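Chemist: Pasting the sequence and the predicted coordinates here, then a few questions.
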Amino acid sequence: MLDHMKTLAVVVAQAVVAPFLVLFHRPDPRWSYVEALLQRLLNLVTPTDVGFLRLTYAIYGRFQRHLFFPPLETVDVPAVKGMWYGDASTPPADCAVVVLFVHGGGFVCGTADAMSFDAIRPLLASLRRQGVSAVRVFSVSYDLAPQACYPRQIQQTYDAYRWLLDLGVSPTKIVVMGDSAGGNCALSLLQQGLKDHMPMPACAVLVSPWVDLHMTKPSYDAATDSFTKATVFKWRDVYLNGDSTHATVTAASPGLQSLRGLPSLMVTFGKNELMADDLELFVAKAKASHVNVVAYSHPYLFHDFPTLPLGQPSRDGMDAIGRFIISRATTT
């Protein structure tokens, strides 16, 4: 606890001066003041130790949960844990769309409620504006590293998908959506489902997915993202329990596995993020594998931008996601 207090003091001290520093220096001159400030603030938190980072996400998630209305419905059964969002009066099987949401956090932090206001509420609002209101979102809760390492998180995501099918939700109504590490889980779920001859969902939305854990491309040296190369390597090593052998890293990288047979995909990313090069290659590979893939990139924003409070760029990104979901999941 004392270490956490020291870390908090350092982060707060740096956060106090951050609003003034970004007046004079922005890693990308195209950024607005808000974009530059958020990027700087995120870079104060993401390099901290896993314990402090996890605590920060947990507090942030709890805060969002209490603000969300209507109240969330918690699920805690042997098969799956997580939270339902949306109108609880509509059973999932009767919804027009059911989204299985997998949160990010580098596999070391994050909670099922940490994206309540940043991603899930804007998604529901976007779908509602576009005429689809009978929507439920199930945000799955999975175990975090180092207490649980690869491939535990992927299995829990897979179990959540099977649980939705067992509830009677038609796969043609299901959208699998994940951001960052959650995007890794979402893509891995689809690949495992194909191997097991599971019915595929209508589509998947991958927001800045972590598809290649080797992380060797030039974009990883950029200083324009919400975390650094050193930070994401640290998270990878924790997730893989210290096993950085080529075989293990490749196995944990769904972008390096076969993409043939996957359902329609939407991939969103910012061209200033560390994973940009990997995601450009992933989209090209998906197209070459005859996957119906839509890429939505922002020319100068960073990791997970549609799920961040960045104003119009975030709203535009979420509306694009909403249009994609409606075109795939409500017409099958």
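Modeler: Nice, thanks for sending it over. Quantities reported herein were computed from a predicted structural model and do not represent experimental measurements. Numbers count the residues shown, from 1 in each chain.
Chemist: contacts, neighbours, all on C-alpha from now
Modeler: OK.
Chemist: Tell me how far the residue most central in space within the chain lies from S208.
Modeler: With the centre of the chain defined as its mean C-alpha position, the nearest residue by C-alpha atoms, centre = their mean is D179, 1.3 Å away. According to C-alpha to C-alpha, to the nearest Å, D179 and S208 sit 6 Å apart.
Chemist: Mind listing the shared neighbours of the two?
Modeler: D304 (C-alpha atoms under 8 Å, 6 or more residues apart in numbering).
Chemist: ok, for the residue nearest to the centre of the chain, nearest residue in space, not its chain neighbours?
Modeler: Leaving aside its sequence neighbours, D179 sits nearest to V207 (C-alpha to C-alpha, 6 or more residues apart in numbering; 4.4 Å).
Chemist: One more: T248?
Modeler: Nearest in space to T248, with sequence neighbours left out and distances taken as C-alpha to C-alpha, 6+ apart, is L240 at 7.8 Å.
Chemist: Now do D319: how many residues are near it, please.
Modeler: D319 has 20 neighbours, counted by other C-alpha atoms under 10 Å.
Chemist: Next one for the comparison:
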Amino acid sequence: MISWQAKALNLFLKQTVKRSIENTKDVNKLRFQMLALDKFVFGTSANIQHSKLVRAGTLCDEIQLKFSNTKKKLLYVHGGAFVFKTPAIHNNFIARLAEPLDLHAIIPDYPLAPEQPFPAALDCCYDIYQSLLDAGTLPEDIVVAGDSAGGNIALSLLLRAKRNGLPMPSCCVLLSPVADMTQSGMSSVENRYSDALFSLEVMLHCRNWYLGGDNTDLHNDEISPLFGDFTGLPPFMFHVGSTELMRDDSTRLAAFMQAKGVDAHLQIWHQMPHVFPLFEQLPESKAALIQIIDFIKKHLK
């Protein structure tokens, strides 16, 4: 059963945000329209402190418990179709994740397309991951997470880290990751009209902005990490909605990882909108958060 809150959110997204950005070819208009989502937040806990720090040349939002000396880090790569950001809603979710786990969360303000196309965002986030290791953070004390486009970047940076011989983090959590730029999953067709937030046309525009309009190999695993070699990756957890355009990115990632011996957990949520765990008003968001916290506790020693 889907909650009434989720039904209301789906209707709102379809009637306002999706309709207003459908077929848009203006990135600034898209950014303006997506600011509507950034209003769907409540205040964060009084136990949380926010700060900013430059890491590896990139300004990062930093979230952690007040007076905490934890060494455990959460590197969270925010979504936004590679071209926009919603810092309020993302930081609110990350705070709800960091507080019960006593994690020091790091959220890179990575460069956005089309002004800075691929691989600028990936290079930035990879450099920050490497900087954590270089500063003495143990890999088993790091959690990597991301949503949507951020899920693409998070997974791509781990594939690059493996190729370069860097150690893997303790685990990784991805919410509705963009993993297949070829759009070969059946959900790209089946859910073209049921997805509450994005149309296929908007997704293709964002893909082109991210790739800079070049004739790039869409099967490159730093662009479409679905086609990477997952051998040796850490445990993963995926959360995705059943009616999303990108549903099959998660289902195929989980299946391919399991085939390579990776401990991959997949949760498909009935009729949930894209990256629904970010919307704390939803009972389903609270339930997903509990599962994510339990998963991280299991792997973060």
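Modeler: Arrived safely, thanks for sending. Here the structure is a predicted model, which is why all the values come from computation and not from measurement.
Chemist: Superposed, what's their TM-score?
Modeler: Once the chains are overlaid, their TM-score stands at 0.87 when taken by TM-score structural alignment, normalised by the length of the second structure; 291 aligned residues with a C-alpha RMSD of 2.7 Å.
Chemist: circling back to that earlier point, tell me the counterpart of the residue nearest to the centre of the first structure in the second structure.
Modeler: Across the two structures, D179 of the first structure finds its equivalent in D147 of the second structure, going by TM-score structural alignment.
Chemist: mind listing what its match touches?
Modeler: Taking C-alpha under 8 Å, 6+ apart as the contact definition, D147 of the second structure lies against V77, H78, G79, L174, L175, S176, P177, V275.
Chemist: just to revisit the earlier point, so the residue nearest to the centre of the first structure versus A202 of the first structure, what's the distance?
Modeler: Between D179 of the first structure and A202 of the first structure the distance is 18 Å, computed by C-alpha to C-alpha.
Chemist: do the same with D243 of the first structure
Modeler: Between D243 of the first structure and A202 of the first structure the computed distance is 35 Å (C-alpha to C-alpha).
Chemist: which one of those two has more residues nearby?
Modeler: Between D243 of the first structure and A202, counted using other C-alpha under 10 Å, A202 has the larger neighbour count: 23 against 13.
Chemist: if you skip the residues just before and after it, what's nearest to the corresponding residue of the second structure for the more buried one?
Modeler: When the structures are aligned by TM-score structural alignment, the residue of the second structure matched to A202 of the first structure is S170. Residue nearest to S170 of the second structure in three dimensions, not counting chain neighbours: E140, with 4.5 Å by C-alpha to C-alpha, 6+ apart.
Chemist: Does the one you found belong to a helix, a strand or coil?
Modeler: At E140 of the second structure the chain is in helix, as set by DSSP: H, G, I helix; E, B strand; the rest coil.
Chemist: Also the one 3 residues further on?
Modeler: When classified by three-state DSSP, V143 of the second structure comes out as strand.
Chemist: burial measure for it, as a count.
Modeler: 23.
Chemist: Once you drop chain neighbours, what's closest to it?
Modeler: Closest residue in space to V143 of the second structure, ignoring its immediate chain neighbours: L74 at 4.7 Å, by C-alpha to C-alpha, 6+ apart.
Chemist: Likewise for N92 of the second structure?
Modeler: T44 (6.0 Å).
Chemist: Test my guess that the one you found contacts I89.
Modeler: No: when contacts are counted by C-alpha atoms under 8 Å, T44 of the second structure is not listed as touching I89 (10.3 Å).
Chemist: what about the residue nearest to D179 of the first structure, neighbour count?
Modeler: Residue crowding around V207 of the first structure was assessed by other C-alpha under 10 Å; the count is 28.
Chemist: which parts of stretch 80-90 of the first structure are buried?
Modeler: V80, K81, G82, M83, W84, Y85, G86, D87 (16 or more other C-alpha atoms under 10 Å).
Chemist: Just the closest of those residues to R323 of the first structure, please.
Modeler: Proximity of the buried residues of stretch 80-90 of the first structure to R323 of the first structure, judged by C-alpha to C-alpha, is greatest for G86, which lies at 18.3 Å.
Chemist: List the contacts of the closest one.
Modeler: When the contact criterion is C-alpha under 8 Å, 6+ apart, the partners of G86 of the first structure are P70, L72, L124, V135, R136, V137.
Chemist: Map the second one onto the second structure.
Modeler: It refers to L72 of the first structure. Using TM-score structural alignment to pair residues, one finds that L72 of the first structure aligns to H50 in the second structure.
Chemist: Once you drop chain neighbours, what's closest to its match?
Modeler: Take H50 of the second structure and drop its neighbours on the chain: the residue closest to it by C-alpha to C-alpha, 6+ apart is I63, 4.9 Å away.
Chemist: so how far is K73 of the second structure from that neighbour?
Modeler: For I63 of the second structure, the distance to K73 of the second structure equals 10 Å [C-alpha to C-alpha].
Chemist: Common neighbours of these two, please.
Modeler: By the contact definition C-alpha under 8 Å, 6+ apart, I63 of the second structure and K73 are jointly contacted by H104, A105, I106.
Chemist: isn't W210 of the first structure right up against N184?
Modeler: Yes: in this structure, W210 of the first structure is within contact of N184 by C-alpha under 8 Å, at 5.3 Å.
Chemist: of the two, who's got more company?
Modeler: Here W210 of the first structure and N184 are compared on neighbour count by other C-alpha under 10 Å; more neighbours surround N184, at 29 against 26.
Chemist: The more buried one should be in a strand, yeah?
Modeler: No: according to three-state DSSP, N184 of the first structure belongs to no strand; its state is helix.
Chemist: tell me the contacts of it?
Modeler: Contacts for N184 of the first structure (C-alpha under 8 Å, 6+ apart) come out as G178, P209, W210, V211, S253, P254.
Chemist: do N43 of the first structure as well
Modeler: Counting by C-alpha under 8 Å, 6+ apart, N43 of the first structure makes contact with S226, F227, T228.
Chemist: Was I right to think the second one contacts T48?
Modeler: Just to be clear, that refers to F227 of the first structure. No: at 10.5 Å, F227 of the first structure does not count as touching T48 under the criterion of C-alpha under 8 Å.
Chemist: Compare neighbour counts for those two and give me the winner.
Modeler: Between F227 of the first structure and T48, counted using other C-alpha under 10 Å, the more crowded position is F227 (23 against 16).
Chemist: What's the more buried one aligned with over in the second structure?
Modeler: Checking with TM-score structural alignment, F227 of the first structure has F198 as its match.
Chemist: Good, we can wrap up now.
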